[in-house]
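>>> Predicted model and sequence below, questions to follow.
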Amino acid sequence: MPNDHRLRRLVTGPATYRWKVHHRHSRTDPCAEVLSVYAEGCRVPLRLVFRAGEGRYVADGWWYSGCVTTGDGRLLNLREPGTVRRLTDTARARGLLPGTGETDGWPLFDAQFGDEG
């Protein structure tokens, strides 16, 4: 069985990143899927946190691990390199990379579907 906690490599033009996805449980906050992206040579990752909430759903054992959705047919699988590439490009364009710590991932989710809302 593969190790899901290993850092995967993503090359986007001249930039190289390492990334991983994990599910987070908390006593005080809803469950979350977390995509951590490390810029080459940077020790602080950008953590895109997708917390469950009204109209925002994470797998939480009900369907494919690493998936986030709004329940209206829009779904991203955070374990797919193409999805990570698009989210990374959007994060870089918004000045979130290199690593800036933890941020809400849902605005970047919306941007993937043309809703900057």
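Sure thing, it's come through.

>>> When you work out contacts or count neighbours from here on, use the C-alpha atoms and nothing else.
Noted.

>>> Where do the strands of this protein begin and end?
Remark: strands of the chain, listed N- to C-terminal, are 8-12, 15-24, 32-39, 46-51, 57-58, 67-69, 75-77, 101-104; assignment by DSSP state E.

>>> and the fifth one, what other elements does it pack with?
If I follow you right, that is strand 57-58. Under the contact criterion of 3 or more CA pairs under 8 Å, 6 or more residues apart in numbering; DSSP states H and E, strand 57-58 touches strand 46-51, strand 67-69.

>>> Second structure for comparison follows:
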Amino acid sequence: MTRSHIRRLRIADADFVCSVRGSAAGVVPASVVFAAYAPGRRLRMRFSSAPAEGRLAGDAGLGHGSLRTADGRWINLHLPAVMQALVLAALGDGRGDDVERDGWRVLDAAALPVPRAAAP
């Protein structure tokens, strides 16, 4: 897996340590794992590339931590607001801890921030 970037965030009254890791070069399908850990909490979400479905992740020609959704949106997993939205969605899904989730399903349930319009 490619190197991880650690970020500390306060989410839902807990201090989470969040990281984003890409799959090793040549692994098929390419994927990205988003992990968030807090005392008593271990959340992992895997985003695997599925080009036939329009979903790209990992070293599938994208920058580290970037996703392309089936509807053409670009998501940067390193943004604190995106991390927070994913953690809140995972905490609310009732699946508990220590379960690797399908990141795409968590992303579909997450309340992502609205992208800012580009300055003129």
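Alright, I've got the coordinates. What you see is a predicted model, and the numbers here were worked out from it, not measured in a lab.

>>> Give me the TM-score for this pair.
Once superposed, the chains reach a TM-score of 0.75 (TM-score structural alignment, normalised by the length of structure 1), with 108 aligned residues with a CA RMSD of 2.6 Å.

>>> coming back round to it: any chance of CSV for the helices and strands packed on strand 57-58 of structure 1, columns mean neighbour count and distance to L96 of structure 1?
Rendered in CSV, the data for those read as follows (neighbours: other CA atoms under 10 Å; distance: least, CA to CA, whole Å):
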stretch, mean neighbour count, distance to L96 of structure 1
strand 46-51, 24, 7
strand 67-69, 21, 20
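
>>> can I get the ones you listed in JSON lines with distance to L87 of structure 1?
Putting these into JSON lines (distance: least, CA to CA, whole Å) gives the following:
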{"stretch": "strand 46-51", "distance to L87 of structure 1": "9"}
{"stretch": "strand 67-69", "distance to L87 of structure 1": "13"}
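
>>> returning to what we had before: in TSV: the strands of structure 1, plus distance to T88 of structure 1.
Compiled in TSV, the strands of structure 1 are given as follows (distance: least, CA to CA, whole Å):
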stretch	distance to T88 of structure 1
strand 8-12	9
strand 15-24	9
strand 32-39	8
strand 46-51	10
strand 57-58	19
strand 67-69	16
strand 75-77	13
strand 101-104	13
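
>>> which residue in structure 1 lines up with F16 of structure 2?
Structural alignment places F16 of structure 2 opposite Y17 in structure 1 (criterion: TM-score structural alignment).

>>> what about its match, how many residues close to it?
One way to gauge burial is a neighbour count; for Y17 of structure 1, by other CA atoms under 10 Å, it gives 20.

>>> Ignoring the adjacent residues along the chain, who's closest to the residue sitting nearest the centre point of structure 2?
When structure 2 is reduced to its mean C-alpha position, the closest residue under CA atoms, centre = their mean turns out to be F34, at 4.5 Å. Among residues not flanking F34 of structure 2 along the chain, V20 sits closest, at 4.6 Å (CA to CA, 6 or more residues apart in numbering).

>>> what's the one you found in contact with, if anything?
By CA atoms under 8 Å, 6 or more residues apart in numbering, V20 of structure 2 lies in contact with 4-6, 32-35, 65, 77-78.
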